[in-house]
Each structure stands twice: as C-alpha cells, then as structure tokens.
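> Here is my input; please provide its structure:
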Amino acid sequence: MTVTLRHGDRSQAVALLQKKLNASGAKLRVDADYGDETEKAVRAYQRKVGLVDDGIAGSKTQGALAGKSCANLLGHADLSAAAKRLGVDIAIVLAVNQVESLGNGFASNGKPTLLFERHIMYRQLCSPQHPDDDAKQLKQHADELARLYPNLINSAPGGYAGGTAEHQRLARARMIDDSSALASASWGAFQIMGYHWQLLGYSSVQEFAERMAKSEAEQFEAFVRFIEADPALHKALKNKKWAEFAKRYNGPGYARNLYDTKLERAYLQHAQCQPEALAA
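As a prediction, the model looks like this:
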C-alpha cells in the first residue's frame, strides 16, 4: 500500500521520493523533509506527466515515478476545463477534488471503484418505471426477492463486501435486474450514484456505467454535471460557501466529518500555489 506524502512530512519515504524526483529532472537536496521545494518539484512533475497539479505525492504520482501509465487518470487539464465551465478558479476545483474524491477511481483489478447499496436496489425495484406498473405488485415482488437475496436486496443498508468484491455483488444483482442494479451503485472517484443517470444527461444507466468504466476523466465529468444540475450547490461552490456546499453534497453529517473545514483549508493551500486563484 502506497503511503501518501505531503507538505510537512519527514521520513525516509520522503527521501526516496526526492531521489526519484531528481532522477526525473528535479534538483532537490535529499533531506527527507517535504518542504516548499519538494512540493514545488512534485507539482512540476505532475504538470510534466499530466497528472493533477496538487503537490501531493499519492499513489498516482508515485506510480508514475515508478513507470506506471497515467492514461486513464484524472489530469490537470480536466480540472482546468471544469473550472472554466463552472466559472470558478482552479484552486476551488483542486480543493473539491482533494476532499470529495476517493483519490482513485479504479481498483487494483482495473475496474471502476464502486459500492453496491442493497437498500437502493430494494427501493429501485419498488419504484414504478412505466405508467402501467403496479406499485403494490412491485413491492410484493421486491419483498420476495429480499427474502431470497437479503445481501443484495434489503430495506436496510449494509452487506458490504468492500473493494473489488463489490463488483461480484453488483454482477449477481445485475442478473436479477440489470438497470436497477447499475442504478444502485455509487461509481468512481466521486461516488456518483447510478440512479442520477437521467438527471446528469446520460441516455441510460448502462451508458452511465460504461462511461464510468472508461477513465477518471469520465468520472469527473459526471461530478461536474452533478454540480451543474443543482443551482444551489453550484452557487455555494462559486461563492466559496464551504459549509453550504458540504451540506448539500455530503449530507447532514458534513460537520461531524469536517468536510467544510477540509475544503476551506485545501482551497487556501492551493490558492497560494495558483496565481490565477489569488487574483480572483
């Protein structure tokens, strides 16, 4: 497991990072101290290979230094384009990406990160999808399926397997009802629920799932669409109303998890390193 390294860290892992950065063209003193110069070197390397320029040496940056491909990873160009599209400075988008993203949109097996929600599957099966659907019959059918497959269909959350095993749960659920199953998972680095597919402008939940499996850029596209689809959320982001944004995106537990505080701190950190943000 890769240990994420950032400004303020002091360790032999930082010294190794500095050596690898020097091998890629940096001119750092190898002192095991992740100070300003090391952060600048990390940002320069990230820009060089097309990764998100956040100054944090996580698994993606360290992987790139070790020779791994960055082809399906989120890039700084994606964030810059989103900033223009949303009408906000790049430091805001960097902060939101840092705090709200899982960090990696794909699991070790190359499949998109996801979490299957059995209570959402139950809700989807109970919800009429066509004008002639009978809600009572749908619920009876969902209840019967819940008795047969409680780990996949249940009125209560839970049953998580975690990691790549979530794909196995999803595969079994798709055999019961493909559309309901795909709609019942949160997808990618930004955990966008599949049932938002129509709101976000996809032609079907199947298209949404296929796009989430292509790249982190596609996952980020869904996240940007999610912000655009909620005017109040978008306004809170533009005005740097971190508590309001966190409440709308993360739910009522945002304060307990300090999402608003984390967003503000991340923004201030990135704003110091982005000239265009300081001018905003």
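> all contacts plus neighbour counts: C-alpha atoms, from now on.
OK.
> Let's verify Ser186: helix, strand, or coil?
What DSSP: H, G, I helix; E, B strand; the rest coil gives for Ser186 is strand.
> Here is a second sequence; please produce its structure as well for comparison:
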Amino acid sequence: MLRISDKEFVQLANYIKANYGIYLKKEKQTLVLGRLSNVLTENNFTSFNDYFNYLIADKTGDAIGTLVDKITTNHTFFMREIDHFNFFRDKILPHLVNTSKDKDLRIWSAGCSSGEEPYTIAMIIDEFLGADKKWWDAKVLATDISSKVLDIALKGVYDNEGIATIPPFWKLNYFEKLNNDRSVLVNKIKNEVIYRKFNLMDGVFPFRKKFQVIFCRNVMIYFDNQTKLDLVKKFYDITEPGGYLFIGHSESLNRNETEYKYIMPAVYRKES
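Presented below is the predicted three-dimensional model:
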C-alpha cells in the first residue's frame, strides 16, 4: 500500500508552492495521497520519492500538469457569481464603450479553467455591442496553468445540463446541439476568446498593454497570504487606471494591504 512520509510530503509541497504558488498545508497530506495514488500506480512508482524525481526530470510539462490537475479543483459553471457579470454588463461595459478612444476592450480571465467564465464574458460583450461589435477589438484573453482544462475550453463543448443556467436567448444564438446531451458554442463566440497556458507565479507578466478588467476568481484560495499579496500587486501594476479586479466571493483583499479600492463584494478598482 502506498504511503507518503512527512519528508516526501514537505518536499512535494515546497516544490509546488515555489513553482506554482499553491500552498498545501500539513492537513492536506492525506488528500494528496488519495488524489495521487492512481498516478503513481499507473506509472509503476513504488514511492513518492521516485515520483518526485520523475516530476523534476520530465521536460514535457505533462507530469506537472497532471499533478496540478489532481491537487486543484477545476469546478466552475456558466454565470457563476452572477452579480459580477451583471455589474460588468451594467456598469463597466457602458463606461468602457463611452470612454474608449480606440475601440479596444482588454479583458483577462486568469485561471479560466474549462472556459465557462471567458465564454460568459464574450457572450455578454457580443450581446451588449450588437451590430457595432465589428468595429471593436473585443477578444478576451483566457489563461490557465492546466493544459487539460484549456483543451476542454478550446473545444467549447458542454453538457446541456451545464448550460441550463444561461439565458434562453444565449442558448438559441450562441450554441448548437451536438446530440441529446451536449452542445457546442458557435465560432462567433469561440473565436472571441484567446486561450493561453500561463503560470501566475511567473516573475514578469508579458503583456504590452494594461487590462481594463481582470477576472481572477476562486484561484487565490490555493495561495498563502504573501503569495496572494504579491500576485495582487502584479495585477494592480497591469491594470489600467480606472480598471477593475474581480476575485471570488470566498476570497477577500485586506484594504490596508492593497492599492485597489473596494467597490462591492469581491470587486475592486484601480483609481484613476
């Protein structure tokens, strides 16, 4: 029977935190064992030390991708935390449309998981701009550390149960049925989202222009406080003056530790 020693857990946890920001507390040791046991068995590893050496030696990124997928929860759905999307539609978009000089929307979905969040944003933008959309650069950047969820997002295929919460107008105009169980987004929406693999722990964010809106929701729950503070500072630096940061409702920012101004639950703004 596989076991993970305290030393092996600390070694693995330290590596994950140093490279991916994910903080695994001691009480997660049993969870890590449970979620990774099948991975070790399938690859014929008899110890976590052998598995760790395999992680370090693998140059393809597949091994670490599997590890991250196993220890995080890619749980999301269309219209999740709907008050955020209503605020984006009713307050932010009208302001951006009225003040933009170059008809350029710069929206980033950081930690996009399987695509429900960025596609929701893209549908809101399409509906809001209507016939004028052809004059706008309104593509949404969507990034995640997991190749697995990015592959799902790129396909744009979802169970019909998964799109049950979206407005009927969207189902009619933005989805096509594949069969009785699944539907696929139309290219008009799929093409409006640019997917990239990206590690939020990278020292430098390689973006030429600052973002007007950043969604990073239910990602920082995996980080300790210092990692979160460092990431929020990088977000702030890449946010355009007057721009917004959305985080998850289960997350919060200490107003004494960030330059963002609190607007409403889980919504912050970089003042002009």
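> TM-score them against each other, please.
The TM-score (TM-score structural alignment, normalised by the length of structure 2) is 0.30; 138 aligned residues with a CA RMSD of 6.1 Å.
> Which residues are in contact with Leu268 of structure 1?
Taking CA atoms under 8 Å, 6 or more residues apart in numbering, we find Leu268 of structure 1 in contact with Ala91.
> run the last query once more with 10 Å
91-92, 95, 277-278 (CA atoms under 10 Å, 6 or more residues apart in numbering).
> Can you get me a residue count around Phe235 of structure 2?
For Phe235 of structure 2, the count of nearby residues is 20 (other CA atoms under 10 Å).
> Among the contacts of Leu268 of structure 1, name the buried ones.
Using 16 or more other CA atoms under 10 Å as the burial test, the contacts of Leu268 of structure 1 include 91-92, 95, 277 as buried.
> Let's see which of these end up in strands.
Within the buried ones among the contacts of Leu268 of structure 1, no residue falls in strands by DSSP state E.
> residue ranges of the helices in structure 2, please?
In structure 2, the helices defined using DSSP state H lie at 6-20, 29-42, 48-57, 62-71, 82-87, 93-99, 116-129, 147-155, 168-174, 187-190, 225-238.
> in the third one, what's buried?
So that's helix 48-57 of structure 2. Quick answer for helix 48-57 of structure 2 (16+ other CA under 10 Å): 48-49, 51-52, 55.
> I'd like to know which elements it is packed against.
Using 3 or more CA pairs under 10 Å, 6 or more residues apart in numbering; DSSP states H and E, the elements in contact with helix 48-57 of structure 2 are helix 6-20, helix 29-42, helix 62-71.
> Quick one, which of these gets closest to Lys234 of structure 2.
Nearest to Lys234 of structure 2, of all the helices and strands packed on helix 48-57 of structure 2, is helix 6-20, at 15.2 Å by CA to CA.
> in the closest one, what counts as buried?
8-10, 12-17, 20.
> State whether Ala171 of structure 1 and Asp178 are indeed in contact, as I suppose.
Yes - shown here, Ala171 of structure 1 and Asp178 form a contact pair, counting by CA atoms under 10 Å, at 8.8 Å.
> how far away is Leu96 of structure 2 from Glu240 of structure 2?
12 Å (CA to CA, to the nearest Å).
> Tell me the first helix or strand C-terminal of the helix or strand containing Phe220 of structure 1.
For Phe220 of structure 1, the element it lies in under DSSP states H and E is helix 216-228. Next helix or strand after helix 216-228 of structure 1 toward the C-terminus (DSSP H and E): helix 231-238.
> Which strands or helices does that next one pack on?
Using 3+ CA pairs under 10 Å, 6+ apart, helix 231-238 of structure 1 sits against helix 76-86, helix 90-100, helix 216-228, helix 242-250.
> Packing partners of the first one?
On a contact count with 3+ CA pairs under 10 Å, 6+ apart, helix 76-86 of structure 1 meets helix 36-49, helix 90-100, helix 216-228, helix 231-238.
> now the shortest one against helix 76-86, angle please.
Going back to what we said before, that points to helix 231-238 of structure 1. Orientation check (axes from the mean of the first three to the mean of the last three CA atoms, to 10 degrees): helix 231-238 of structure 1 against helix 76-86 gives 120 degrees.
> Equivalent analysis for the third one, please.
Helix 216-228 of structure 1 and helix 76-86 are oriented at 20 degrees to each other (the same axes, to 10 degrees).
> what packs against helix 216-228 of structure 1?
So helix 216-228 of structure 1, by 3+ CA pairs under 10 Å, 6+ apart, packs with helix 76-86, helix 90-100, strand 192-193, helix 205-212, helix 231-238, helix 242-250.
> re earlier: of all the contacts of Leu268 of structure 1, which comes closest to Glu228 of structure 1?
Distances from Glu228 of structure 1 to these, taken by CA to CA, are shortest for Ile92, at 15.0 Å.
> Let me see the contact set for the residue nearest to that closest one when sequence neighbours are not counted.
Sequence neighbours aside, Tyr267 is the residue nearest to Ile92 of structure 1 in space, at 5.6 Å (criterion: CA to CA, 6 or more residues apart in numbering). Contacts for Tyr267 of structure 1 (CA under 10 Å, 6+ apart) come out as 89-96, 98-99, 240, 242, 261, 277.
> Could you rerun that using 8 Å?
91-92, 94-95.
> mind putting those in a markdown table, distance to Ala185 of structure 1 included?
As requested, those are arranged in a markdown table below (distance: CA to CA, whole Å):
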| residue | distance to Ala185 of structure 1 |
| --- | --- |
| Ala91 | 30 |
| Ile92 | 27 |
| Leu94 | 25 |
| Ala95 | 25 |
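> Could you tell me how far Lys197 of structure 2 is located from Leu185 of structure 2?
21 Å.
> between these two, which one's more packed in?
Counted by other CA under 10 Å, Lys197 of structure 2 and Leu185 do not tie: Leu185 has more neighbours, with 21 against 14.
> TSV for the helices and strands packed on helix 231-238 of structure 1, including distance to Ala41 of structure 1?
Shown next, in TSV, are these (distance: least, CA to CA, whole Å):
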stretch	distance to Ala41 of structure 1
helix 76-86	16
helix 90-100	18
helix 216-228	24
helix 242-250	29
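> Which parts of the stretch 51-200 of structure 1 are helices?
59-65, 76-86, 90-100, 118-126, 135-148, 165-176, 178-183 (DSSP state H, counting those that start in this stretch).
> Compare these and give me the one nearest Phe226 of structure 1.
Nearest of these to Phe226 of structure 1, taken as CA to CA: helix 76-86 at 11.3 Å.
> how about that closest one: buried residues?
For helix 76-86 of structure 1, by 16+ other CA under 10 Å, it's 76, 78-80, 82-83, 86.
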